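Novice: here is my input; please provide its structure:
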Amino acid sequence: MKRIAIVGGETHIHEVTRLAGQHLTIVGAVVRESQKAKAAEDFKCPLFDSEAALYEQAKPDVVAVANQNDLKGACVLRALRAGCDVVADKPLTISMDEQREIEAFLRAHPERRLLVLLTLRGQGMWAEVRNQVRDGTIGRPAFCHVRMAVQLMRELRPDWFLDVNRSGGLFLDLLIHGIDQVEWALDSKIVAMTATMGNLGYPEDVNLRDHAAVYCELASGATAIIEGQRMLPEPAGADYRMLVAGTQGYLDLDFGESTLHVTDREAKRRAITEFPETQSVLADWLAGGDLVDQESSLRANRLSILATQSAEEQRRIVLD
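Specialist: Below you'll find the model as predicted:
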């Protein structure tokens, strides 16, 4: 089993902890002072006062980075330079300078591995959308719409999460999944992006962002819209959807309702009920798999930074 250390444990660390004892051993963690009691209970491992002490004494093979978003990039680089592989909750970093530095380090050190937890790739229903597209069920994809809506839950969020300068905003913290799904399912690269991001629910909070959307042009000639909000009313926890329209029909996924339908050229609609088995993208990666390959991890984060820049600068960005 791989020896894994945790830095942060702020969000989605369950992807790591649920594999403890099967695929990995948690050998140590560094968390904020206010998190220590819960971390000791959840992680069941020694806690360290610094990353340097963690790496020197616990000697991990892999570091799981899940601290606040604006600190992640520097933490990822320190772990890589300490000779560890890295698994990071999204986003990898909110800074393009750090993005370039991470990419350059990995080019210079091909023995190192990195994974961003793009967990939707492991969900059977999302994987089946990709399978249906690649099987030609709906012909050539022409348009894709991804929706990712969640509750804001202000009272449960740490302060940094509600500050765009520290969280990075909706593209980096949420819609990165949709951006990745568009390229993965349609098997085509995004070549241009035009985005918006704003705050309609709490205009008095100048650093909050509660909605965003990006219009994407793909190399295949298809287009996509990826949009999301932190406005979902209770009791719904999340509303994730994906529609792909092609030259011979369309696919319609409603993740909340656990349904996937295909409509053919004769307008006959049928439910798809058999899906690939759901799998952990982290377990796959630890076993040497490439369900989420390193290039895709880096690219999804880079595209999310560019979408954020497009929204902030109010301009269309053409990718190199």
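Novice: CA only for contacts and neighbour counts going forward, please
Specialist: Will do.
Novice: the helices in the stretch 151-300 of the chain, which residues?
Specialist: Defined through DSSP state H, counting those that start in this stretch, the helices belonging to the stretch 151-300 of the chain, from first to last, are 164-167, 170, 176-186, 281-286, 294-313.
Novice: what are the buried residues along the longest one?
Specialist: The reference is to helix 294-313. Using 16 or more other C-alpha atoms under 10 Å as the burial criterion, the residues of helix 294-313 that qualify are 296-311.
Novice: let's compare: structure for the following, please.
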Amino acid sequence: MPDAPLRMAAVGLDHRHIYGQAGHMIAAGAELVCYWTEGQPETLPGFKKRFPDVPFQPLDDIFARADIDLILIAAIPADRAALAIQAMEAGKDVMVDKPGCTDMDQLHAIKDCVARTGRIWSVNFSERFEVPSVTKASALVAEGAIGRVAQTVGLGPHRLNRGTRPDWFFDRKQYGGILADIASHQIDQFLHFTGSTDAEITLARAGNYANPDDPGLQDFGQIVLQHGDCHGFIRVDWYTPDALPTWGDGRLTILGTEGTIELRKYVDIAGRPGTDHLFLVNGTKCEHMACRDVGLPYFPALIADIRDRTETAMAQSHAFKVMELALLAQRLAED
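Specialist: Sure thing, here's the model as predicted:
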């Protein structure tokens, strides 16, 4: 008989990333059986629209259920670590929205809990795991299409959408800072594409240059990092202009010793329709690839990891290191 589907619950719906976490896991074969959230976050109607048959349950009841394998968490960032620890101590594996935590004490507590319980703590770095063009870029790099990776340049602009943002969005202690939050995506991609297991942060900056009435908001950040002869540059911001037809023109350029790959993940402002545009230039090719239909292997791999107790979706050490570096960059920017 085929294996029973993995069963999961959503805990904390404060960020709309929960839609992608749940939706992609369902597409990979998992079953969402219940949810809990505190209060009435702005995302709740959208969650109910997408998953109308999923009932609410009290948090303690969810953690007590023996038939739930995985907890999805997209709570207020400062609350995610405590919920993850509670879930793991109840015998559940965890997929948390980024940032997985907001300070080093939380990260240390998560590491201790993983070591003690043997549970999986996975962070859904959606700008890699939910982007088909990144899947294609990963395959090209692995094939040697651009030689050895020497640098990544990751750009993460976002639209502020002020009217839709809850109070915690403007509270530094609640969201963790722009580098710990948004730039964790680009740190993940640097480590992934360079094959690095660590990095040195050589520059970190964060500031508020356009929103003086919101002193808790950081609307600009940048990081320079290095590991051996691999280099990375990261810029993140909340400056996406209203005329852009999507929330941000996220880009990634991967410089290799024998070529380059550029990703225009969400829009091509040159006019090509749709998302997931990849441009490859090497010794024999100069071409555009449409990657919208390339798969998203993280989600089925996580299901397999939960079943087999493996680390094929993402190494546990990688999740820890990304958050460690993001938190270190945030601290350096604020010192």
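Novice: give me the TM-score for this pair.
Specialist: Once superposed, chain against chain, the TM-score is 0.87 (TM-score structural alignment, normalised by the length of the first structure); 308 aligned residues with a C-alpha RMSD of 2.5 Å.
Novice: out of the helices of the stretch 151-300 of the first structure, flag the one nearest residue 136 of the first structure.
Specialist: With C-alpha to C-alpha as the measure, helix 176-186 is the member of those nearest residue 136 of the first structure (10.9 Å).
Novice: quick one: the residues in the second structure that the closest one pairs up with.
Specialist: Under the alignment (TM-score structural alignment), helix 176-186 of the first structure falls on residues 184-194 in the second structure.
Novice: quick one, strands of the stretch 201-320 of the first structure?
Specialist: Counting by DSSP state E, counting those that start in this stretch, residue ranges of the strands within the stretch 201-320 of the first structure are 211-218, 223-229, 238-246, 249-254, 259-264, 269-271, 317-318.
Novice: which ones are touching the residue positioned nearest the centre of the second structure?
Specialist: When the second structure is reduced to its mean C-alpha position, the closest residue under C-alpha atoms, centre = their mean turns out to be residue 125, at 1.9 Å. Taking C-alpha atoms under 8 Å, 6 or more residues apart in numbering as the criterion, residue 125 of the second structure is in contact with 97-98, 184-185, 188.
Novice: if you set the cut-off to 7 Å instead, what comes out?
Specialist: Residues near residue 125 of the second structure by C-alpha atoms under 7 Å, 6 or more residues apart in numbering: 98, 185.
Novice: what's the match for it in the first structure?
Specialist: Using TM-score structural alignment, the equivalent of residue 125 of the second structure in the first structure is residue 118.
Novice: tell me how far the ends of stretch 233-248 of the second structure are from each other?
Specialist: End-to-end distance for stretch 233-248 of the second structure: 18 Å, by C-alpha to C-alpha, to the nearest Å.
Novice: show me which positions of that stretch end up buried.
Specialist: Neighbour counts using 16+ other C-alpha under 10 Å place 233-240, 247-248 of stretch 233-248 of the second structure among the buried residues.
Novice: just name the closest of the residues you listed to residue 65 of the second structure, please.
Specialist: Within the set of those, residue 247 lies nearest residue 65 of the second structure; the separation is 37.7 Å, counting by C-alpha to C-alpha.
Novice: distance of the residue nearest to the centre of the second structure relative to residue 239 of the second structure?
Specialist: Following C-alpha to C-alpha, the distance that separates residue 125 of the second structure from residue 239 of the second structure is 21 Å.
Novice: just residue 164 of the second structure next, same as before
Specialist: The gap separating residue 164 of the second structure from residue 239 of the second structure is 16 Å, by C-alpha to C-alpha.
Novice: what's the answer for residue 254 of the second structure, then?
Specialist: To residue 239 of the second structure, residue 254 of the second structure is 23 Å away according to C-alpha to C-alpha.
Novice: show me where the stretch 51-200 of the second structure has its strands.
Specialist: Listed in chain order (using DSSP E, counting those that start in this stretch), the strands of the stretch 51-200 of the second structure are 70-73, 93-97, 121-124, 149-157, 200-207.
Novice: in a markdown table, list those strands along with distance to residue 180 of the second structure.
Specialist: Putting the strands of the stretch 51-200 of the second structure into a markdown table (distance: least, C-alpha to C-alpha, whole Å) gives the following:
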| stretch | distance to residue 180 of the second structure |
| --- | --- |
| strand 70-73 | 17 |
| strand 93-97 | 12 |
| strand 121-124 | 13 |
| strand 149-157 | 13 |
| strand 200-207 | 10 |
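Novice: pick the most deeply packed of those strands.
Specialist: Using mean count of other C-alpha atoms under 10 Å, the stretch among those with the greatest mean number of neighbours is strand 70-73 (a mean of 29).
Novice: alignment lookup: residue 261 of the second structure to the first structure.
Specialist: If you follow residue 261 of the second structure across to the first structure using TM-score structural alignment, you land on residue 251.
Novice: residues in contact with its match?
Specialist: Listed by C-alpha under 7 Å, 6+ apart, the contact partners of residue 251 of the first structure are 243-245, 261-263.
Novice: quick check: closest non-adjacent residue to it.
Specialist: Distances taken as C-alpha to C-alpha, 6 or more residues apart in numbering put residue 262 closest to residue 251 of the first structure, at 4.5 Å, once the chain neighbours are dropped.
Novice: tally of neighbours for the aligned partner of the one you found in the second structure?
Specialist: For residue 262 of the first structure, the aligned position in the second structure is occupied by residue 280, per TM-score structural alignment. Residue 280 of the second structure is surrounded by 20 other residues when neighbours are defined as other C-alpha atoms under 10 Å.
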